[in-house]
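Undergrad: Could you look at this predicted model? Sequence included:
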Amino acid sequence: MAANVNPTVRRRRLGSELRKLREAKGMTAEEVATRLLVSQSKISRLENGRRSISQRDVRDLCQVYEVQDERVVESLMTMAKESRQRGWWHAFGDIPYSVYIGLEAEAASVRNYESLIIPGLLQTRAYAEAAISGGQPEATPAEVEKRTEVRLKRQVRISDAESPLRFWAVIDESALRRVVGNRAIMREQLDHLAELSTWPHVTVQVLPYEIGAHPGMSGTFSILEFHDDADSSVVYLEGVTSDLYLEKEPDVRLYTVMYEHLRALALSPEQTREKIVQVAKEYAR
């Protein structure tokens, strides 16, 4: 597999192409499932990219949709083969949010809102370890170390000199005030955050306590956008036992408008940097 082939994105793109073929044929997912003697949920999972797609699945679906162009079939078969390859994150074993990591690895930009914690892409090692162990009290030291390494490896997208990830972060002030680990860890973390906020492709804004109620109080979320127009934007909502990915245009638009409201309410990037430095000094005292 070529180094720049992302299996998660390939699977998602392939699912989108298969859905277009089904819709062009005027068939429902239920009708396709009946023809192939499989469950309707399998067809849905194949189309939304949440399930691995085999070349046999592609062949069978192309037959149902009566795809005559062999070049189209061959292209879809190649995508199916690539989608079954393993991303770098698979080397770390079972990672709960591996689908998100795959999308993040290919994203052109991420807009992230965090209410209680510093965003993972902007965390120091010490802060990440403390956050993971505190949030996963049943995790063993080995599991905490593994998840910390994954989080730090994700940060390569931020520091990539050739194609850095464009990252916007709106952070509630409570994330600056909540002591994760200890005061020394928080001082180091906020110094690091202030430094990253000066990078041209990283924008950090803080929502101060003074603004009161705001649209982000329902929970944290991320909006991922991609270079290729064939890959629609995704809203990611992290859950305790499962994650939610929203791809329908009305849903993405709703969260995009919500994010713009949050940015408008937040301190400017310059004011935010001053705020971070101020709180960091408080930890130093």
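TA: Arrived safely, thanks for sending.
Undergrad: contacts, neighbours, all on C-alpha from now
TA: Noted.
Undergrad: As a check, name the ranges of all helices in the stretch 101-250 of the chain.
TA: 125-135, 141-154, 156-159, 173-177, 183-196, 249-265 (DSSP state H, counting those that start in this stretch).
Undergrad: how distant is the first one from the center of its chain?
TA: Looking back up the chat, that one is helix 125-135. 19 Å (CA atoms, centre = their mean, to the nearest Å).
Undergrad: For that helix, name the packing helices and strands.
TA: Helix 125-135 is packed against helix 141-154, helix 183-196, with contacts defined by 3 or more CA pairs under 8 Å, 6 or more residues apart in numbering; DSSP states H and E.
Undergrad: Quick check: buried residues in it?
TA: Arg125, Ala126, Tyr127, Ala128, Glu129, Ala130, Ala131, Ile132, Ser133 (16 or more other CA atoms under 10 Å).
Undergrad: Next up, the contacts around the last one.
TA: So that's Ser133. Ala139, Val144 (CA atoms under 8 Å, 6 or more residues apart in numbering).
Undergrad: give the contact list for Pro269.
TA: Ser197, Thr203, Val204, Gln205.
Undergrad: Can I get these in TSV including neighbour count and distance to Asp57?
TA: As requested, the contacts of Pro269 are exported to TSV (neighbours: other CA atoms under 10 Å; distance: CA to CA, whole Å):
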residue	neighbour count	distance to Asp57
Ser197	22	46
Thr203	19	43
Val204	26	44
Gln205	27	46
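Undergrad: At the geometric centre of the protein, which residue sits there?
TA: The chain has Tyr100 as the residue nearest its centroid, 4.0 Å off, counting by CA atoms, centre = their mean.
Undergrad: What strand or helix carries that residue?
TA: Secondary structure from DSSP states H and E places Tyr100 in helix 98-106.
Undergrad: ok so, going back, pipe the helices of the stretch 101-250 of the chain into a markdown table and attach distance to Glu17 per row.
TA: A markdown table is the format used below for those (distance: least, CA to CA, whole Å):
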| stretch | distance to Glu17 |
| --- | --- |
| helix 125-135 | 38 |
| helix 141-154 | 28 |
| helix 156-159 | 27 |
| helix 173-177 | 41 |
| helix 183-196 | 38 |
| helix 249-265 | 17 |
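Undergrad: another structure for you, compare them:
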Amino acid sequence: MITDAESATPALCRLQLGRELRQLRQEAELTSTQVVRKLLCSPSKLTRLEMGENAVVETADVMALCEIYQAAPEKRALLLGYAAVTKTKKDWWQSPEYRPAIAPSFKAYLGLEATAQALHNYEGEFVPGLLQTEDYVRAIHQRAHEGLSHDEIDRLVAVRMTRQEALHRESAPLKFAAIINEAVLYRQVGGAAVMRAQVRHMAELATHPAVRVQVVPYKTGAHAGMNGAFTLLRFDDAQSIVYLENLGGASVTRRRADVTLYEEAFTDLQILAVGPQESLGMIREAIKEH
């Protein structure tokens, strides 16, 4: 639970508010259908509130739900405080500096990433985003978005760099488990100097207490990640979510069967990949190649 709502980010406040509202509904032994009838709203609105998906939470909605659930005065004050933060503060990706560089679908992902307890990521083609250097990010975007101006590229790079702050936040840093194909270590994105700095940076981060990096060697052969990269977002008391990204766009799924499929794939990859220490040795060897 957030102990100081005023100092918390809107994303965390939305998440905690959703958890608290869901718990109050369950304690009141009410179904979602019963609540939406009393609240005179759509089922999707209640779902978004309980999942922390609304960018702004109206205090009137919180007050009405607290009345339905007969919440204690102290609990009502706490939840109204969370709602107030969502109306008076903005998450970093909502600021004018970053907004033009972020697609609407990616904003939803950023909200999830900002509140996740852990991130499990498999990448077969490039260094995971949270481990990338600025020059490496720039080289990727210059190749992938050849029509963009320097200013637009700068904004995309700034978004990636800001996301990495989650690994270093003072309160509960994001736990990041990354598995990469060995090819990632040798693909010269941006040239030898950029790659040398990038691989060295990854070696440094691999020793961070919140980061675990494993490499799938060439000799492993066929494996569960050959269908493409994926990210699993894990939460303290909510179902994990899968994030997929490709040339056609990005998608998020909570479907239990899909999540289970990717959880099993990541577990298989963890078993097939060499351990963190041996992986670190492979990363350090790759530095010499560049």
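TA: In hand now; what should we look at? What you see is a predicted model, and the numbers here were worked out from it, not measured in a lab.
Undergrad: care to give me the TM-score?
TA: TM-score for the superposed chains, counting by TM-score structural alignment, normalised by the length of the first structure: 0.80, backed by 278 aligned residues with a CA RMSD of 3.1 Å.
Undergrad: Tyr65 of the first structure: which of the contacts of Pro269 of the first structure is nearest?
TA: Using CA to CA, Thr203 comes nearest to Tyr65 of the first structure of those, at 45.8 Å.
Undergrad: For the alignment partner in the second structure of the closest one, which non-adjacent residue is spatially closest?
TA: With TM-score structural alignment as the criterion, Thr203 of the first structure lines up with Arg212 in the second structure. Of all residues not flanking Arg212 of the second structure in the chain, Ala177 sits nearest, at 4.7 Å (CA to CA, 6 or more residues apart in numbering).
Undergrad: For the counterpart of the one you found in the first structure, give its distance to Arg51 of the first structure.
TA: Using TM-score structural alignment, the equivalent of Ala177 of the second structure in the first structure is Trp168. Distance from Trp168 of the first structure to Arg51 of the first structure, counting by CA to CA, to the nearest Å: 30 Å.
Undergrad: Enumerate the positions of stretch 273-282 of the second structure that are buried.
TA: Ala273, Val274, Gly275, Pro276, Ser279, Leu280, Met282.
Undergrad: can you pull the contacts of the third one?
TA: Yep, that's Gly275 of the second structure we're talking about. Contacts of Gly275 of the second structure (CA under 8 Å, 6+ apart): Gln214, Val215.
Undergrad: quick one on the thing from earlier: in strands, which of the buried residues of stretch 273-282 of the second structure fall?
TA: Secondary structure defined by DSSP state E assigns none of these to strands.
Undergrad: Restricted to helices, list the residues you listed.
TA: With helices taken from DSSP state H, the overlap with those comprises Pro276, Ser279, Leu280, Met282.
Undergrad: any idea what the first one aligns with in the first structure?
TA: Same thing as Pro276 of the second structure. So, by TM-score structural alignment, Pro276 of the second structure is matched to Pro269.
Undergrad: I'd like to know how far its match sits from Thr124 of the first structure.
TA: Using CA to CA, we find Pro269 of the first structure at a distance of 20 Å from Thr124 of the first structure.
Undergrad: cool, Gly26 of the first structure as well?
TA: In terms of CA to CA, Gly26 of the first structure sits 51 Å off from Thr124 of the first structure.
Undergrad: who's more crowded, these two?
TA: With neighbours defined as other CA atoms under 10 Å, Gly26 of the first structure and Thr124 compare such that Thr124 has more, 21 against 10.
Undergrad: what does the more buried one align to in the second structure?
TA: Checking TM-score structural alignment: Thr124 of the first structure goes with Thr133.
Undergrad: any chance you could map the helices in the stretch 1-150 of the second structure?
TA: Under DSSP H, counting those that start in this stretch, the stretch 1-150 of the second structure gives helices at 10-27, 32-39, 43-51, 59-69, 73-88, 104-115, 134-144, 150-163.
Undergrad: of these, which approaches Val259 of the second structure most closely?
TA: So among those, helix 104-115 is nearest, using CA to CA, at 15.1 Å.
Undergrad: Enumerate the positions of that closest one that are buried.
TA: Neighbour counts over helix 104-115 of the second structure (16+ other CA under 10 Å) mark Phe106, Tyr109, Leu110, Gly111, Leu112, Glu113, Ala114, Thr115 as buried.
Undergrad: Which pair in those residues has the greatest spatial separation?
TA: Phe106 and Thr115 (14.5 Å).
Undergrad: any idea what Val9 of the first structure aligns with in the second structure?
TA: Val9 of the first structure maps onto Leu12 in the second structure, by TM-score structural alignment.
Undergrad: That match and Ala116 touch, don't they?
TA: No - using CA atoms under 8 Å, Leu12 of the second structure is not in contact with Ala116, being 9.3 Å away.
Undergrad: and Leu46 of the second structure, what does it touch?
TA: Taking CA under 8 Å, 6+ apart, we find Leu46 of the second structure in contact with Ser32, Val36.
Undergrad: Mind telling me what it corresponds to in the first structure?
TA: In the first structure, Leu46 of the second structure lands on Ile43 (TM-score structural alignment).
Undergrad: One more: His223 of the second structure?
TA: For His223 of the second structure, the residue aligned by TM-score structural alignment is His214.
Undergrad: Please name the spatially closest residue to that match (chain neighbours excluded).
TA: Spatial nearest neighbour of His214 of the first structure, excluding adjacent residues (CA to CA, 6+ apart): Leu262 at 7.2 Å.
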